[in-house]
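Chemist: Need a 3D model of the following:
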Amino acid sequence: MLGQLKVFSGSSNIPLAQNICDKLGIPLGEVEITKFSNENIFVQIKECVREADVFVIQSTYPNPSDSIMELMLLCDALRNASAHRITVVIPHYSYARSDKKDKPRISIAARLIADVLVTAGANRFLTMALHSEQVRGFFSVPTDHLQATPVICEYLLKSDLSNSVSVFDLGQDKRAGKISEKLNIPIAVFDKRRISDTEVQIRTMIGDIEGKNVIFFDDEISRGTSLVAIIDELKKRGAMDICAVSTHGLFNGPAMEYIEKSIVKEVITTNTVYVSKDKLIDKITVLSVAPIFAEAIKRIHEGISISSMFI
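Modeler: So this is what the prediction gives:
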């Protein structure tokens, strides 16, 4: 075991950080974060962290640029204050979708930001539901990649799933198998093509959903355009009730209007990203991943394996 366990938070999702600390039975560390009139950000750690085992919690949404800058400054401040180890906890990693060079002369931002945070002082990372498994390899220090599967499955299993089928994007086939096995329901997969940030084309679908209640899984809901297009396609193919599940509910732009007007019965997400009260419409259910992060932090601090949590 290292020095005293301390947890600090940036400004992006303080409620989640506080919930994690409540589960750990420790106070949330005191930090001052100020944005000046010239838009420069100032960070000061307000308590001693010398030789401490520090965890910094910061989702990179909303305001990814400010959130990432805050995180860099927090890491640098903690390193300069002689923290023994700095673990960066990123419940939602905004640039995870920028994971390949699929166009000429572009940056692979997922790797770049990981490198910058290591330079700032991060010794290890703890994150959740990255867009693809390959992003984990972009981190040059030890990285633990968690899933929200336990809390999502626990919630879904409270309902009757006897006439249900789980539906996934073709790129999520490995995760699909694990989730469907836990829910004990069949799988259907589809192939989609993203035309732009606001347009998605659904192509082939494999599996029978006619007359079935569908649980559609995706890693992130942003504007909701993909969600609406997929829901419409599922309904055309004979689906009955449709429920959407997404670990990261960003709900930006017209997303809430799309969801409200759509035929989706329920949208289940988690608090990896702070969901404001104005977005908590009747169709939205927000589950807490604080118990998962708290258990992972406890095990990392105590030097206990967390491999059993990679589900």
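
Chemist: Please count neighbours and contacts with C-alpha atoms only from this point.
Modeler: Fine.

Chemist: Could you identify the longest helix within the protein?
Modeler: Ranked by number of residues, the top helix in the chain under DSSP state H is helix 64-80.

Chemist: Packing partners of whichever helix or strand comes after that one?
Modeler: Downstream of helix 64-80, the first helix or strand assigned by DSSP states H and E is strand 85-90. Strand 85-90 makes packing contacts with strand 53-57, helix 64-80, strand 124-128 when contacts are defined by 3 or more C-alpha pairs under 8 Å, 6 or more residues apart in numbering; DSSP states H and E.

Chemist: I'd like the structure of this one too, to check against the first:
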Amino acid sequence: MEIIVTPTAEHLELDAARLNSHPQNESRLFPDGEVYVQLESVADIESALVVHSGQPCPNQGLAYLYGLLDLLTKHDVLITLCFTYVPYGMQDKSFYPGTVNYARALLDHVTRYPVRQVYAIDPHFSHRDWVAEYPVSHLHAFPLVQQRVNADLDDYVVVGPDLGAVERFGIPSYEKTRNGAYEVELEGGLDIEGRNVLVFDDLIETGGTMVAAYDRLKSQGADTVVAAAVHGVLDEGIQRVQGTYDGLYLTNTIETDAGNVATESLVQTALE
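Modeler: The predicted structure is shown next:
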């Protein structure tokens, strides 16, 4: 099976084919912002694992992905799809009247192609009941994160920054009240006095929830407090967490200088 990475997944250390640049301007973008999709070797491919990250530039990334899936379909390639980070994954239900469950709409779209299996690393919607309707297999990055933490920190307890962590990962956490994009309040107490603590969540966006968790844990007597997350979505949030915690463990599902936990081994499992 051939591995093909879209432009947003090229930072991963995989033996993979990449989309070609336009022969005239050596770019995969036209001046008007439209994407150029060419895979010169497509006629020689029988089956492919397409690897895509939904950040940065989620909309442009989807244009590359849809173009590539269409190209492979026209050449009768058997397709497996792996999202290291699923774009629109946080829009996993219709939150207000007249809105769309965009995560579900995305899976509706990609499975219209002859995609026999979709793999996703810790998608935000993993706990939703509707996911069972799609050929989605969840890949879990926490064991990889924990290996890195174990090398640096002794005798620690794992907590989540809010109740979402309970639903997605089954770990103890606080109850969150959001007061805006950047400010949250956490209620509830955990017995962590004098303990080292790892705060684990699926993603870092603004960093507000993680910072509130750190403040709460320190006020309850925690010793060393480190953060860990699978997906680093926004640089400003990553920097906010780095400036607060005693350390940050972050995977490379999205390209970022802060990524220090490799997930290529998870991607490789989609080949099995």
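
Chemist: ok, the most centrally placed residue in the second structure - contacts?
Modeler: The residue lying closest to the centre of the second structure (C-alpha atoms, centre = their mean) is Y85, at 3.0 Å. Contacts for Y85 of the second structure (C-alpha atoms under 8 Å, 6 or more residues apart in numbering) come out as H52, S53, G54, Q55, A120, I121, D122, P123, H231, T253, I254.

Chemist: again, 10 Å this time
Modeler: 9, 51-56, 120-124, 203, 230-233, 252-254 (C-alpha atoms under 10 Å, 6 or more residues apart in numbering).

Chemist: What residues sit buried inside the longest helix of the first structure?
Modeler: 66-79 (16 or more other C-alpha atoms under 10 Å).

Chemist: related to what we said a few turns ago, now which residue in the first structure aligns to the residue nearest to the centre of the second structure?
Modeler: With the correspondence set by TM-score structural alignment, Y85 of the second structure lines up against H92 in the first structure.

Chemist: From R203 of the first structure, how far off is the alignment partner in the first structure of E193 of the second structure?
Modeler: Taking TM-score structural alignment, E193 of the second structure has E210 as its aligned residue in the first structure. According to C-alpha to C-alpha, to the nearest Å, E210 of the first structure stands 17 Å off from R203 of the first structure.

Chemist: ok, now A188 of the first structure?
Modeler: Using C-alpha to C-alpha, we find A188 of the first structure at a distance of 13 Å from R203 of the first structure.

Chemist: Looking at those two, which one has more neighbours?
Modeler: The residue with more neighbours, out of A188 of the first structure and R203, is A188; 20 against 10, by other C-alpha atoms under 10 Å.

Chemist: Do you have the helices of the stretch 1-150 of the second structure handy? List them.
Modeler: For the stretch 1-150 of the second structure, the helices defined by DSSP state H, counting those that start in this stretch cover 58-74, 102-110, 142-150.

Chemist: Could you tell me where the second one falls in the first structure?
Modeler: In this case it means helix 102-110 of the second structure. Against the first structure, helix 102-110 of the second structure falls on residues 109-117 (TM-score structural alignment).

Chemist: Ok, the first one next?
Modeler: For helix 58-74 of the second structure, the aligned range in the first structure is residues 64-80, judged by TM-score structural alignment.

Chemist: circling back: with C153 of the first structure as the reference, name the closest of the helices and strands packed on strand 85-90 of the first structure.
Modeler: Closest of those to C153 of the first structure is strand 124-128, at 15.7 Å (criterion: C-alpha to C-alpha).

Chemist: What angle do strand 53-57 and the closest one make with each other?
Modeler: Angle of strand 124-128 of the first structure versus strand 53-57, following axes from the mean of the first three to the mean of the last three C-alpha atoms, to 10 degrees, is 40 degrees.

Chemist: List the buried residues of strand 124-128 of the first structure.
Modeler: By neighbour count on 16+ other C-alpha under 10 Å, the buried set for strand 124-128 of the first structure is R124, F125, L126, T127, M128.

Chemist: Redo these as TSV? Include distance to C21 of the first structure.
Modeler: Formatted as TSV, these follow (distance: C-alpha to C-alpha, whole Å):
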residue	distance to C21 of the first structure
R124	19
F125	18
L126	16
T127	17
M128	18
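
Chemist: Which members of those residues are the farthest-apart pair?
Modeler: Across the buried residues of strand 124-128 of the first structure (C-alpha to C-alpha), the longest gap, 13.8 Å, separates R124 and M128.

Chemist: Give me the common contacts of the two.
Modeler: Joint contacts of R124 of the first structure and M128 (C-alpha under 10 Å, 6+ apart) are V89, D144.

Chemist: So R178 of the second structure sits against T209, correct?
Modeler: Yes. Assessed by C-alpha atoms under 10 Å, R178 of the second structure is found in contact with T209 at 8.4 Å.

Chemist: rewinding a little: compared with the second structure, how much does the longest helix of the first structure deviate?
Modeler: Taken over the aligned residues, the distance from helix 64-80 of the first structure to the second structure averages 0.7 Å (mean C-alpha distance after the TM-score superposition for the first structure).

Chemist: Packing partners of that helix?
Modeler: Where contact means 3 or more C-alpha pairs under 10 Å, 6 or more residues apart in numbering; DSSP states H and E, helix 64-80 of the first structure is packed against strand 5-9, strand 31-35, strand 41-45, strand 53-57, strand 85-90, helix 109-120.

Chemist: looking at those, which is closest to K298 of the first structure?
Modeler: strand 5-9 (8.7 Å).

Chemist: just to revisit the earlier point, Serialize the helices and strands packed on strand 85-90 of the first structure to a markdown table and add fields for distance to E47 of the first structure.
Modeler: Below are these laid out as a markdown table (distance: least, C-alpha to C-alpha, whole Å):
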| stretch | distance to E47 of the first structure |
| --- | --- |
| strand 53-57 | 12 |
| helix 64-80 | 10 |
| strand 124-128 | 22 |
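
Chemist: Nearest to I230 of the first structure, out of these?
Modeler: Among these, strand 124-128 sits nearest to I230 of the first structure (C-alpha to C-alpha), with 23.8 Å.

Chemist: mean offset of that closest one relative to the second structure (after superposition)
Modeler: Strand 124-128 of the first structure sits 1.0 Å off on average (mean C-alpha distance after the TM-score superposition for the first structure).

Chemist: Report the distance from that strand to the chain centre.
Modeler: 11 Å (C-alpha atoms, centre = their mean, to the nearest Å).
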